[in-house]
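Colleague: What would the 3D arrangement of this be:
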Amino acid sequence: MQMTMFKGTEVKLAGNEINVGDNAPIAKAIGTDLNEVEVGGAKDRVQLLITVPSLDTDTCAAETRRFNVDVNNLDICETTVVSMDLPFASERFCSTEGIENLSVASDYMDKEVSRAYGVLMDDNKLKGLSARAVFVIDRSGKIVYKEIVPEVTAEPNYEAALEAIKQAR
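Modeller: Next up, the predicted model:
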């Protein structure tokens, strides 16, 4: 079972453990327009899948703003940030923060993305939220980069994720 940390305390992660080289599971979340958003599987573009607990935290907001800028400079991937926020809150966040270069989706209903990618926090005070993680999926649908951030309150390794995107194209 995979683990992460929340302020120094171990948190178990539930769902399917996937690793680099595995096929990226196809999973669905809810977009800000209340329609389904599908992530994973083979697509015509490289995918950057980011999971965060909630856009309504400083770290998650900073990460989303940073990737919004970074992926705009690359223009070579489809980027989706998945949180447990309600779609209305996600839409408000994007509008307020000027997020235009990536999509946000909510996993609040079935937690399908979090379970499929093994990032559903299963205990501790954050039970039921997604861990902070980054996956890069190549066009054939293979996971080519995975980072489950060791401390959920910390930001990911942006440079490593962006390099994986460049290599995957």
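Colleague: contacts and neighbour counts: CA atoms only from here.
Modeller: OK.
Colleague: in this structure, which spans are strands?
Modeller: 3-6, 9-14, 27-31, 36-39, 46-51, 77-83, 103-106, 120-121, 133-137, 143-148 (DSSP state E).
Colleague: Report the contact partners of the residue nearest the centre of the chain.
Modeller: Nearest residue to the geometric centre of the chain (C-alpha atoms, centre = their mean): Ile50, 1.8 Å. Listed by C-alpha atoms under 8 Å, 6 or more residues apart in numbering, the contact set of Ile50 reads 79-82, 132-135.
Colleague: still on that earlier bit, Val20 is nearest to which of the strands of the chain?
Modeller: Val20 lies closest, by C-alpha to C-alpha, to one member of these: strand 143-148, at 4.9 Å.
Colleague: just to revisit the earlier point, considering the contacts of Ile50, which possesses the most neighbours?
Modeller: With neighbours taken as other C-alpha atoms under 10 Å, the top of the contacts of Ile50 is Val82, carrying 32 neighbours.
Colleague: Can you give me every residue that contacts it?
Modeller: With C-alpha under 8 Å, 6+ apart, Val82 has these contacts: 29, 49-52, 104-107, 113.
Colleague: Dump these into JSON lines; add distance to Glu17 as well.
Modeller: As requested, those are arranged in JSON lines below (distance: C-alpha to C-alpha, whole Å):
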{"residue": "Ala29", "distance to Glu17": "19"}
{"residue": "Leu49", "distance to Glu17": "15"}
{"residue": "Ile50", "distance to Glu17": "16"}
{"residue": "Thr51", "distance to Glu17": "14"}
{"residue": "Val52", "distance to Glu17": "17"}
{"residue": "Val104", "distance to Glu17": "23"}
{"residue": "Ala105", "distance to Glu17": "21"}
{"residue": "Ser106", "distance to Glu17": "21"}
{"residue": "Asp107", "distance to Glu17": "18"}
{"residue": "Val113", "distance to Glu17": "12"}
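Colleague: one more, for comparison:
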Amino acid sequence: MANITLKGNAIQTLGNIPAVGTTAPDFSMVAPDLSKKNLSDYKGSKLVLNIFPSIDTGTCATSVRVFNKSAASLENTKVVCVSRDLPFAQARFCGAEGIDNVEMLSDFANGSFGQDYELEISNGPLANLHSRVVIVLDENGTILYSEQVPEIVDEPNYENALKALQ
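Modeller: Okay, the predicted model is just below:
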């Protein structure tokens, strides 16, 4: 399990996030239109997975805004934001914020994404939600960059994540 903190208080995740150089585990999640999306739907494009506990928190919302702005200029790259929020909440946020360069996917149904990527928080007040993680994949699903933010209220290292795409 990975040890992270929430406002300085220790919490743990199920395990360790997938390592750079490995193939990303497949996933099936729900898009805001309630369709299913799998990792294979993104084959041939680079992929930035921006993963967080809930769109309704300041840091999570900021990460979506930052990646939305960056995504407009990324070549052959899709940015997917992942949380356990309901697809309706994700759509509401994107509509209200004018977010249109990133995709939102929900792991609300069974949490299998968070479990398979071992980033689900296992204890504390955010138990069963996702920890803050960024994973960058190449066109074939190989992990180029992975970061689990040690303090969940902190933002990820956007610059390093985007550099991995070059």
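Colleague: Please state their TM-score.
Modeller: The TM-score (TM-score structural alignment, normalised by the length of the second structure) is 0.94; 166 aligned residues with a C-alpha RMSD of 1.6 Å.
Colleague: now the strands of the first structure as JSON lines including distance to Val69 of the first structure?
Modeller: Below are these laid out as JSON lines (distance: least, C-alpha to C-alpha, whole Å):
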{"stretch": "strand 3-6", "distance to Val69 of the first structure": "27"}
{"stretch": "strand 9-14", "distance to Val69 of the first structure": "29"}
{"stretch": "strand 27-31", "distance to Val69 of the first structure": "20"}
{"stretch": "strand 36-39", "distance to Val69 of the first structure": "21"}
{"stretch": "strand 46-51", "distance to Val69 of the first structure": "14"}
{"stretch": "strand 77-83", "distance to Val69 of the first structure": "11"}
{"stretch": "strand 103-106", "distance to Val69 of the first structure": "13"}
{"stretch": "strand 120-121", "distance to Val69 of the first structure": "27"}
{"stretch": "strand 133-137", "distance to Val69 of the first structure": "16"}
{"stretch": "strand 143-148", "distance to Val69 of the first structure": "20"}
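Colleague: Among the ones you listed, single out whichever gets nearest to Gly21 of the first structure.
Modeller: Between the strands of the first structure, strand 143-148 lies closest to Gly21 of the first structure; by C-alpha to C-alpha that is 5.4 Å.
Colleague: Contacts for that closest one, please.
Modeller: The list of residues contacting strand 143-148 of the first structure from outside it, by C-alpha under 8 Å, 6+ apart, reads 4, 19-24, 119, 131-138, 156-157, 161, 164, 168.
Colleague: let's see 6 Å
Modeller: Taking contacts as C-alpha atoms under 6 Å, 6 or more residues apart in numbering, the residues outside strand 143-148 of the first structure that touch it are 20-22, 24, 133-137.
Colleague: hang on, the earlier thing: for the contacts of Ile50 of the first structure, work out which two are farthest apart.
Modeller: Farthest-apart pair in these is Thr79 and Arg132; separation 15.0 Å (C-alpha to C-alpha).
Colleague: Now do the buried residues in the longest helix anywhere in the second structure.
Modeller: Longest helix of the second structure, by residue count under DSSP state H: helix 58-71. Residues of helix 58-71 of the second structure classed as buried: 59-61, 63-65, 67-68, 71 (neighbour count, 16 or more other C-alpha atoms under 10 Å).
Colleague: Stretch 2-18 of the first structure: which residues count as buried?
Modeller: 3-6, 11-16, 18.
Colleague: Setting aside sequence neighbours, what's the nearest residue to Asp138 of the first structure?
Modeller: Val46 (4.8 Å; C-alpha to C-alpha, 6 or more residues apart in numbering).
Colleague: Over to Val69 of the first structure?
Modeller: That would be Asn101: by C-alpha to C-alpha, 6+ apart, it lies 7.4 Å from Val69 of the first structure.
Colleague: Great, nothing more from me.
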